[in-house]
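Peer 1: got a sequence here, can you model it:
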Amino acid sequence: RCNEKSVFDFYQQKCIRNEGTCYEPICTGKTNGIYADTTQACRRSYECRGGKLIAIENCPLGHLFDGSKCAPQHEVSCESPKISAIAFPFSGDDRCYGRQNGNHIIDDDQCKKFMICHENIVVDVLECPFGYVYNEVTRRCTYTGGIGSAGCMSNFMDEGDDTCSNLPDGPHLDPTTRDCKRYIECMDGRLLSKHECPRATVFNGVQCVPDVLL
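Peer 2: Purely as a prediction, here's the structure:
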């Protein structure tokens, strides 16, 4: 974000310390409808109703708003902001600001939700299915054996552990376990996480199953 003594220049894509140009609110004088936000290179749209801004929607990654819908970016010609847009302040979702493009975990104690960032914009927010938590190391949902997600972040291991050095990718019985309840997950010869099956279940080499089956 620019500080109060500078403004954002669309063409330079940076904050500049000059007076710049201020514009009237985006929906002033516009009829009710949905418009392409050319100040963001048509990567999102905004909706006006009664002369007021009521909604902003981001297009999926690789798509731009063509005036009626989000379409593949190679099919859309976005006009210059100086021609068609009225700059406006909008306090949107800034959780992706300063982050690299890609998946990022959403800070909470569940480790299940993550967001997709692209060019400082939150493109989407997703949640891992039941029995999985988001693994910041692999950038994907990791199976936990249905044990829940309490303390899940502490289950992700550092790269210095060589337990998985000779094991193929996937889950494996923890070599330190004596009751078949603990297992590990490996990828590219690295230990990604350690898990423990819930009560009355054991690890069968693939997943946690009721111990009466073994």
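Peer 1: going forward, measure contacts between C-alpha atoms and count neighbours the same way
Peer 2: Fine.
Peer 1: isn't Gln110 right next to Asn135, touching?
Peer 2: No. Gln110 lies out of contact with Asn135 (CA atoms under 8 Å); the separation is 11.5 Å.
Peer 1: so those two - more neighbours on which side?
Peer 2: Asn135 (22 against 15; other CA atoms under 10 Å).
Peer 1: so the closest residue to Asn103 other than its chain neighbours, which of the three states?
Peer 2: In space, and not counting its chain neighbours, Asn103 is closest to Ile116: 4.6 Å by CA to CA, 6 or more residues apart in numbering. Put simply, Ile116 is strand when judged by DSSP: H, G, I helix; E, B strand; the rest coil.
Peer 1: here is a second sequence; please produce its structure as well for comparison:
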Amino acid sequence: KADGYYSDPKSSCRSYFYCMNGYKLTYICPGRLIFNGTECVDQQKFNCTTNSNTCTNKTNGYHADETTGCHKYVYCLQGFQITTLECPDGHVFNGKNCDLFKVQNCSKTT
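Peer 2: Prediction:
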């Protein structure tokens, strides 16, 4: 990508990237601010429509993404999805880490 700021579409506008010379730096807006494409602003000043927020009513920390069969998981902070992570092939997120796939209920986190 060209040098500049880019919203992270997986973070409900909470985080953004700065690209420079092929390198990517990740930033998180402070408090409950969201990134509007230019700067971090109050939520009432920008309508974030890039991604549904899977972290509503979830505690801070890692949570399995049940829509992917737990192959992916998200990091939630203050009710917002900060990032999405993916387990290696043949692995699923068990609530703590990526583990070899076996039949289990991935919705329970500890």
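Peer 1: I'd like the distance between Ile116 of the first structure and Val122 of the first structure.
Peer 2: As for Ile116 of the first structure, its distance to Val122 of the first structure is 6 Å (criterion: CA to CA, to the nearest Å).
Peer 1: check whether Glu66 of the second structure really touches Gly95, as I assumed.
Peer 2: No. Using CA under 8 Å, Glu66 of the second structure is not in contact with Gly95, being 11.2 Å away.
Peer 1: who's more crowded, the two?
Peer 2: Gly95 (19 against 14).
Peer 1: test my guess that that one contacts Cys106.
Peer 2: Yes. Between Gly95 of the second structure and Cys106 there is a contact at 6.9 Å, judged by CA under 8 Å.
Peer 1: what do those two both touch?
Peer 2: Residues touching both Gly95 of the second structure and Cys106 (CA atoms under 8 Å, 6 or more residues apart in numbering): Ala64.
Peer 1: re the thing from before, number of residues surrounding the residue nearest to Asn103 of the first structure?
Peer 2: Counted with other CA under 10 Å, Ile116 of the first structure comes out at 20.
Peer 1: go on, Gly33 of the first structure?
Peer 2: Gly33 of the first structure: 13 neighbours (other CA under 10 Å).
Peer 1: SS state for the most centrally placed residue in the second structure?
Peer 2: Centroid check for the second structure by CA atoms, centre = their mean gives Thr83 as the closest residue, at 2.2 Å. With three-state DSSP as the basis, the three-state label of Thr83 of the second structure is strand.
Peer 1: quick one on the thing from earlier: what's the distance between the equivalent of the residue nearest to Asn103 of the first structure over in the second structure and Lys24 of the second structure?
Peer 2: Under the alignment by TM-score structural alignment, Ile116 of the first structure pairs with Tyr75 in the second structure. Distance of Tyr75 of the second structure to Lys24 of the second structure, given as CA to CA: 19 Å.
Peer 1: cool, thanks, signing off.
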